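> the following comprises the amino acid sequence and a computationally predicted model.
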Amino acid sequence: MHHAKPLPRFLVQRYKGWKATQFEENKSWYSRLADEGQRPRTMIISCCDSRVHVTSIFGADSGEFFIHRNIANLVPPFEVSKTIHGTSAAIEYAVTALKVSNLVVLGHSKCGGVQGCYEMCTGEAPQLQEASSFVGRWMDILKPGFERIEKNEGDKQAKLTALEHESILVSLENLMTFPFVKEAVESGQLSLHGLWHEIGSGSLECYDADKKEFTRV
């Protein structure tokens, strides 16, 4: 592959800094992870957004979380086909092989993917409506959420925040279409959680199924 280039200097320097400090200070822990494998209790499905630092938010060490990231932290509905399903494969592995006890969908404020879905559905982003748009076809998953907030009162930002919440709820709904997830949840072996992170304030909200609303953690 002649297109691959050497690692940028700033990444090399950061790696060497990590290796000389954090790794050296926890060498025995990393050795144990390598020898014994991973046993995370929690899977987190979060957005690709670089501002959402999952392990920092929860103060997690290596080996604690099984993390999958995609545009707008979406989970597609269960489907068996020849299409490649990266998110579905990660969920299957976490639930059936790693036997995680908790599965968290973590959304966030100012989500570009959610905004793209909103603008696609309102005709403001015709490029996302093209059949060739990977982002657009991925954001089709969130269309049911848009239909639920479409007639909400408030300005565009209020609707975007509501749609960010819907990205979490749609994903939780779709998770229950996976037979192995449904079985694990109903048997009490797996708990599902929906979280929304406000980047600017650092606050975290959790979906309360009884109240049918997000409440501050």
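Sure thing, it's come through. Numbers count the residues shown, from 1 in each chain.

> when you work out contacts or count neighbours from here on, use the C-alpha atoms and nothing else.
Noted.

> and residue 95, what does it touch?
Counting by Cα atoms under 8 Å, 6 or more residues apart in numbering, residue 95 touches 180, 181, 184.

> how many neighbouring residues does residue 72 have?
28 (other Cα atoms under 10 Å).

> doesn't it fall inside a helix?
Yes: applying DSSP: H, G, I helix; E, B strand; the rest coil, one finds residue 72 inside a helix.

> adding another structure so you can compare the two:
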Amino acid sequence: MHNVRPLPQYLVGRFHGWKATSYSENSAWYRRLADDGQRPRAMVISCCDSRLHVTSIFGADSGEFFIHRNIANLVPPHAPDGQQHGTSAAVEYAVTALKVAHLIVVGHTNCGGVAGCHAMCSGQAPELEEKSSFVGRWMDILRPGYERIKELPQDEQIHALEREAVMISIENLMSFPFVQKAVEDGEMSLHGLVHDIREGILWQAEDAGQRWTAV
């Protein structure tokens, strides 16, 4: 494939730095991970946004988190329709094969996907309504959340929608039979978080998202 090029040198340099330090100092741990397989305690579903760095926030090491990232940290409803569902497949594997004890949805402030959904639903981004828009069709998952917040004062809507992106995902997670069973059997717990990037605050949902408290 003529479109595949070598890595830029700044990434090559960073890799060699990691190999000489972190890997070299912990090579036995990495080999154990390779030989014994992963046993993460938690799955994290977070936004693709490069500013949201969940392993740094929690000081996590390799093997601790099973991480899935997508636009606006959304989980679609359970829909076994024969189509390709990357997020649903990741959830299924984490719950049924890895048997994670915690499933954590992490949103964040100033989310471009949430802002795009707000613009689309309020008629300000007609291009996202096009059937050909992958982002628009993905953000359809969040439309019920927009309906919940559209009567709020204008300057509060996007902030509220960022939290709705987390709660809609948790509600949709409970539509998966294997998630519902794991939660009801006490084998797994669900958690909803929003990271304030500017202030470094982590907010957690309580009372089904009616109340948010700082961790």
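Ah, there it is. Note that the structure is a prediction, hence the values are computed from the model and not measured.

> quick revisit: so which of the contacts of residue 95 of the first structure belong to helices?
Per DSSP state H, helices hold the following members of these: 180, 181, 184.

> aligned to the second one, what sits in the second structure?
Residue 181 of the first structure maps onto residue 179 of the second structure when the alignment is built from TM-score structural alignment.

> so who does its match touch?
Counted by Cα under 8 Å, 6+ apart, residue 179 of the second structure has contacts 95, 173.

> mind checking how far it is from residue 41 of the second structure?
The gap separating residue 179 of the second structure from residue 41 of the second structure is 15 Å, by Cα to Cα, to the nearest Å.

> may I see the contacts of residue 95 of the first structure arranged in CSV, with distance to residue 197 of the first structure as well?
Below are the contacts of residue 95 of the first structure laid out as CSV (distance: Cα to Cα, whole Å):
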residue, distance to residue 197 of the first structure
180, 28
181, 24
184, 26
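
> which among the residues you listed gets closest to residue 124 of the first structure?
residue 181 (36.1 Å; Cα to Cα).

> ranges for the helices of the first structure?
9-18, 24-25, 27-36, 54-57, 86-92, 112-121, 134-139, 143-149, 156-175, 179-186.

> so which of those helices is nearest residue 3 of the first structure?
So among these, helix 9-18 is nearest, using Cα to Cα, at 17.7 Å.

> just give the number of residues close to residue 108 of the first structure.
27.

> what does it correspond to in the second structure?
So, by TM-score structural alignment, residue 108 of the first structure is matched to residue 108.

> show me the contacts for its match.
Residue 108 of the second structure touches 47, 52, 162, 194, 195, 196, 197, counting by Cα under 8 Å, 6+ apart.

> again with residue 196 of the second structure
For residue 196 of the second structure, counting by Cα under 8 Å, 6+ apart, the contacting residues are 108, 109, 202, 203.

> roughly how far does the alignment partner in the first structure of it sit from residue 16 of the first structure?
Under the alignment (TM-score structural alignment), residue 196 of the second structure maps onto residue 198 of the first structure. For residue 198 of the first structure, the distance to residue 16 of the first structure (Cα to Cα) stands at 32 Å.

> same check, this time on residue 124 of the first structure
From residue 124 of the first structure to residue 16 of the first structure the distance is 45 Å (Cα to Cα).

> and what of residue 53 of the first structure?
Separation of residue 53 of the first structure from residue 16 of the first structure (Cα to Cα) stands at 21 Å.

> centroid residue for the first structure?
Residue closest to the mean C-alpha point of the first structure, counted by Cα atoms, centre = their mean, is residue 46 at 1.8 Å.

> just checking, that residue touches residue 69?
Yes: using Cα atoms under 8 Å, residue 46 of the first structure makes contact with residue 69 at a distance of 4.9 Å.

> close enough to count as contact, residue 191 of the first structure and residue 176?
No: using Cα under 8 Å, residue 191 of the first structure is not in contact with residue 176; the gap is 11.1 Å.

> count the neighbours of residue 165 of the first structure for me.
Neighbour number of residue 165 of the first structure under other Cα under 10 Å is 24.

> one more: the one 10 residues further on?
Applying other Cα under 10 Å, we find 23 residues neighbouring residue 175 of the first structure.

> mind listing what it touches?
So residue 175 of the first structure contacts 75, 76, 77, 78, 181, 182 (Cα under 8 Å, 6+ apart).

> let's have those residues in TSV, adding distance to residue 168 of the first structure.
Converted to TSV, the contacts of residue 175 of the first structure look like this (distance: Cα to Cα, whole Å):
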residue	distance to residue 168 of the first structure
75	9
76	12
77	13
78	16
181	16
182	17
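
> map residue 165 of the first structure onto the second structure.
By TM-score structural alignment, residue 165 of the first structure lines up with residue 163.

> go on, residue 49 of the first structure?
Per TM-score structural alignment, residue 49 of the first structure is aligned with residue 49.

> list the contacts of that match.
By Cα under 8 Å, 6+ apart, the neighbours of residue 49 of the second structure are 71, 111.

> what about the closest residue to residue 182 of the first structure other than its chain neighbours, how many residues nearby?
Using Cα to Cα, 6 or more residues apart in numbering and skipping residues adjacent in sequence, the residue nearest residue 182 of the first structure is residue 176, 5.1 Å away. Residues within reach of residue 176 of the first structure, counting by other Cα under 10 Å, total 18.
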